[in-house]
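S.K.: Show me the folded form of this:
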Amino acid sequence: MRRKWDPGTKARIVLEGLMGGCVTDICREHGLRPGLYYKWRGQFLDNAHTVFEQDQRPVGPSEIEAENIRLKRLVGQLTLELDKDGGSGR
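M.R.: Okay, here's the model as predicted:
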């Protein structure tokens, strides 16, 4: 059965090697084939520049919920305005 690695663990393992750790020892410690380590390292290095791109900050659940509440209030306000105007759209 294949082991599923989460992205954070992959990054930590790759960084161990990039910071001078012995890849053979790192792979042995984590039960990982060296070929897979090098594949991850390649992916890591190919995508490292995205850290510095704008608007790449992940949105957390609390931010999504806050935006959801704000939008619901806005829809409610607009609905009240339409009802007050008689729904004519003018």
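
S.K.: For the rest of this, base every contact and every neighbour count on C-alpha atoms.
M.R.: Noted.

S.K.: The closest residue to residue 16 other than its chain neighbours: which element?
M.R.: Nearest residue to residue 16, sequence neighbours excluded (Cα to Cα, 6 or more residues apart in numbering): residue 26, at 7.4 Å. Using DSSP states H and E, residue 26 sits in helix 23-30.

S.K.: Against which helices or strands is that helix packed?
M.R.: Under the contact definition 3 or more Cα pairs under 8 Å, 6 or more residues apart in numbering; DSSP states H and E, helix 23-30 sits against helix 7-18, helix 34-47.

S.K.: Second chain to compare with the first, below:
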Amino acid sequence: MPGRIWSSEENYSIIMESFQNPDITISEICRNHGIAVSMFYKWKDQFLEGGRKGLEGKDPDKALIKENEELKAIIGEMTIANIILKKIT
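M.R.: Below is the predicted model of the structure:
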């Protein structure tokens, strides 16, 4: 049977609990929420990585938009070349 699916809000709440309650151990937090300690640290690492990227000023959405525009341009060029090749043959 697959494990429970946690929402991002629930992940955030559990991670923040560890910061807001320094007297409680990670093991206790995990036990209270029914998650494995390894899962908690995976979520925490993802959370901290996102924060680090935010502080660096990197906007992943802008990077994806730029990559998308570049790929569309390549597809456009290939489409034009394909049309020309079809007309030649």
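
S.K.: quick revisit: how about the helix holding residue 26 of the first structure, aligned to which bit of the second structure?
M.R.: Using TM-score structural alignment, helix 23-30 of the first structure lines up with residues 26-33 of the second structure.

S.K.: Could you do stretch 73-87 of the first structure as well?
M.R.: Following TM-score structural alignment, stretch 73-87 of the first structure has no partner segment in the second structure.

S.K.: Check how far the match of helix 23-30 of the first structure sits from its aligned residues in the first structure, on average.
M.R.: Following the fit onto the first structure, the mean deviation recorded for stretch 26-33 of the second structure is 0.5 Å by mean Cα distance after the TM-score superposition for the first structure.

S.K.: contact partners of that stretch?
M.R.: Contacts of stretch 26-33 of the second structure with the rest of the structure, by Cα atoms under 8 Å, 6 or more residues apart in numbering, involve 14, 17-18, 36-37, 40.

S.K.: The same query, at a cut-off of 7 Å, please.
M.R.: With contacts defined as Cα atoms under 7 Å, 6 or more residues apart in numbering, stretch 26-33 of the second structure is touched by 18, 36-37.

S.K.: Number of residues surrounding residue 40 of the second structure?
M.R.: Other residues lying near residue 40 of the second structure total 19 when counted by other Cα atoms under 10 Å.

S.K.: Which neighbouring elements make contact with the longest helix anywhere in the first structure?
M.R.: Using DSSP state H, we find that the single longest helix of the first structure is helix 61-84. Contacting helix 61-84 of the first structure under the criterion 3 or more Cα pairs under 7 Å, 6 or more residues apart in numbering; DSSP states H and E is no other helix or strand.
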